[in-house]
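Participant: one predicted model, sequence on top.
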Amino acid sequence: MAQSFAHGNRSHVRGQAGNRGGRTARDRARRTLSQNFLIDPHAVRRVVEAAGPHELVLEPGAGEGVLTRALAGTCRKVIAYEIDPLLAERLSTRTRGGGGIEVVKGDFLGAGAPRERFAVVGNIPYSITSGIVGWCLGASWLTSATLVTQLEYARKRTGDFGRWSLLTVRTWPEHSWELLGRIGRESFRPVPGVDSAILGIVRRPVPLLPGERMARYREFVEYGFAGLGGSLRASLRMRYPARRVDAAFEAAWLRPGTVVGFVHPEQWLTLFERLHR
């Protein structure tokens, strides 16, 4: 009888060890779970160095444990989550008695966040990148997240294309985003169709805005990105006096016709402060 293992909005069904269409059951599992294992020792070292040492680390998608064991060399405790039951059992056996590693067989997205300072480090499945990033942003005790993601995703979130995403701008007062390095597709097995990157998200020790103003800031950013007026300046002029909007744009060193995606998060903060004095 087949067993199903929940994986976000996908499922991993482990059936008999047949070979359909030239693929083994393990091949099908890797495809379903977006399993692309990081095998390059140099790339593993770069991820660990980018993450830095921590007392407690949670690792989503531990896989075969290459990164897990490397993290254990710099961090006091690593809790490795692996949804694939076969891989989880293998990793548990390999690390048993090693000290500092706890293997959890289950979905990281269903895990409760620790109520102590912790970091997240992982070579995460591409298919649930948004879910894992959202989990990290919502964890109040998280200090940082160092994630191997698709290169395009990391570039989009860190302004590397010269544009800034709504998610980055909304969260900027509480989190910084940084592209910490690129990893070629040849560093993985199976080899994915795209290159990857190391994305760093750091929770600011002191937010750039006090808590009572964060909700107003987020609403302000969402309104600006909606583009109701056809441009950011025109949209803001629909809500605020034109002279105040023009003065705010001047203070933020923004041209009147600047497209919303090209407004740096720090410029958004200037606009918000000037228009909400």
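Facilitator: Received, thanks.
Participant: C-alpha only now, for contacts and for neighbours.
Facilitator: OK.
Participant: pull out the buried positions in the helix or strand where residue 78 lies.
Facilitator: Per DSSP states H and E: residue 78 is located in strand 77-82. Residues of strand 77-82 classed as buried: 77-82 (neighbour count, 16 or more other C-alpha atoms under 10 Å).
Participant: stretch 146-161 too?
Facilitator: Residues 146-151, 154-159 are the ones in stretch 146-161 that count as buried (16+ other C-alpha under 10 Å).
Participant: and for stretch 181-196?
Facilitator: So for stretch 181-196, counting by 16+ other C-alpha under 10 Å, buried means 181-183, 185-188, 190, 192, 195-196.
Participant: give me the contact list for it.
Facilitator: Contacts of stretch 181-196 from elsewhere in the structure, counted by C-alpha atoms under 8 Å, 6 or more residues apart in numbering, are 35-40, 43, 148-152, 197-199.
Participant: included below, for side-by-side comparison, is a second structure:
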Amino acid sequence: MGERLLGAADVRELAGGLGLRPTKTLGQNFVIDANTVRRIVRDAEVAPEDVVLEVGPGLGSLTLALLPAASRVVAVEVDPALAQRLPATVAERAPDLADRLEVVPADALRIAELPGPPPTALVANLPYNVAVPVVLHLLGTFPSIRHGLVMVQAEVADRLTAGPGGKVYGVPSVKMAWYAHARRAGNVGRAVFWPAPNVDSGLVAFTRREPPSTSASRKEVFAAIDAAFAQRRKTLRAALAGWAGSAAAAEEALRAADVDPATRGEALDVEAFTRIAEHRPSSPTIG
């Protein structure tokens, strides 16, 4: 089973055959380095029984490396031309593995279900402009995803893996912590992409965790998180005033949650936000 991975010349040839000019709108930066995709598959700890969800497979660089490692790869691609070409590329370069691939032509931000067995891993080179919403949407939509690794803009990787108190700790950090333990799994240089992006990339590895035990729903907890970070420099008493109905009601909820009202959102972990959400007034008067 010798799959032939894509190099720089192969990627350019495939793109040329499709008349494709990579677009910034879709965040298309194709990986042209075989060692990078091998590293991603290895660091993602893809197991033979895994059903891997890949978002934005593009021309198939990472797909070809995933197929021998997993039982099945479900590739979600928003660009119709790329989605149509991918099965042919796999058939040409890894014919023995072609039956493991399922291509879904769709926007990953809008999918609610996938064909076949549920995905157990998420491995993707994500378009920079939608990386955070895509990861959070997929973890929320598919609880079967137990682990994964995504390649994102380095700054986004820092945000997704930040802990309380850090400069870049914010909404993505807390929401990611609701779903999973996330960590930085290394950096990726610009030269492995075509076209080369003007920013560095980072790898984020994650393992699913049970969400904090709480009587509040995920939607309620996320509403508290969004409100707390909407005005970063404000104390939670002020930042949550609209969320609670008034500053006084916010203070009451915070004290009930054992949180100092003078604290700022960036000091709190996800468990603290679940306690705050539990104490939101039942019918706050927004105004």
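Facilitator: Received, thanks. Source: prediction; values computed, not measured.
Participant: would you pull the TM-score for this pair?
Facilitator: Scored against TM-score structural alignment, normalised by the length of the first structure, the superposed chains reach a TM-score of 0.71; 246 aligned residues with a C-alpha RMSD of 3.6 Å.
Participant: coming back round to it: which residue numbers in the second structure go with the strand holding residue 78 of the first structure?
Facilitator: Mapped onto the second structure using TM-score structural alignment, strand 77-82 of the first structure covers residues 72-77.
Participant: how about the contacts made by residue 97 of the second structure?
Facilitator: 1, 67-68, 90-91.
Participant: show the buried residues in those residues.
Facilitator: For the contacts of residue 97 of the second structure, buried by 16+ other C-alpha under 10 Å: 67-68, 90.
Participant: redo those as TSV? Include secondary structure and distance to residue 254 of the second structure.
Facilitator: TSV is the format used below for those (DSSP: H, G, I helix; E, B strand; the rest coil; distance: C-alpha to C-alpha, whole Å):
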residue	secondary structure	distance to residue 254 of the second structure
67	coil	49
68	coil	51
90	helix	55
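Participant: just give me the closest of those residues to residue 222 of the second structure.
Facilitator: residue 67 (35.4 Å; C-alpha to C-alpha).
Participant: among the contacts of residue 97 of the second structure, which pair sits farthest apart?
Facilitator: Counting by C-alpha to C-alpha, the most remote pair of the contacts of residue 97 of the second structure is 68 and 91, 13.3 Å apart.
Participant: tell me where the stretch 151-287 of the second structure has strands.
Facilitator: For the stretch 151-287 of the second structure, the strands defined by DSSP state E, counting those that start in this stretch cover 180-188, 193-194, 201-208.
Participant: from the contacts of stretch 181-196 of the first structure, which land in helices?
Facilitator: If you go by DSSP state H, these have 43, 151-152 in helices.
Participant: got the contact list for stretch 253-273 of the second structure?
Facilitator: Against stretch 253-273 of the second structure from outside (C-alpha under 8 Å, 6+ apart): 163-166, 169-170, 174-175, 177-178, 212, 221, 224-225, 228-229, 232-237, 244, 250-251, 275-276, 278-281.
Participant: the match of strand 77-82 of the first structure vs the first structure, average distance?
Facilitator: Compared with the first structure after fitting, stretch 72-77 of the second structure deviates on average by 1.9 Å (mean C-alpha distance after the TM-score superposition for the first structure).
Participant: now stretch 148-158 of the second structure
Facilitator: Looks like 1.5 Å for stretch 148-158 of the second structure (mean C-alpha distance after the TM-score superposition for the first structure).
Participant: centre of the chain to that stretch, how far?
Facilitator: Here stretch 148-158 of the second structure is found 8 Å from its chain centre; the criterion is C-alpha atoms, centre = their mean, to the nearest Å.
Participant: what do you get for stretch 74-91 of the first structure?
Facilitator: Distance, centroid of stretch 74-91 of the first structure to centroid of chain: 19 Å (C-alpha atoms, centre = their mean).
Participant: what's the answer for stretch 93-107 of the first structure, then?
Facilitator: Per C-alpha atoms, centre = their mean, the centroid offset for stretch 93-107 of the first structure relative to its chain is 23 Å.
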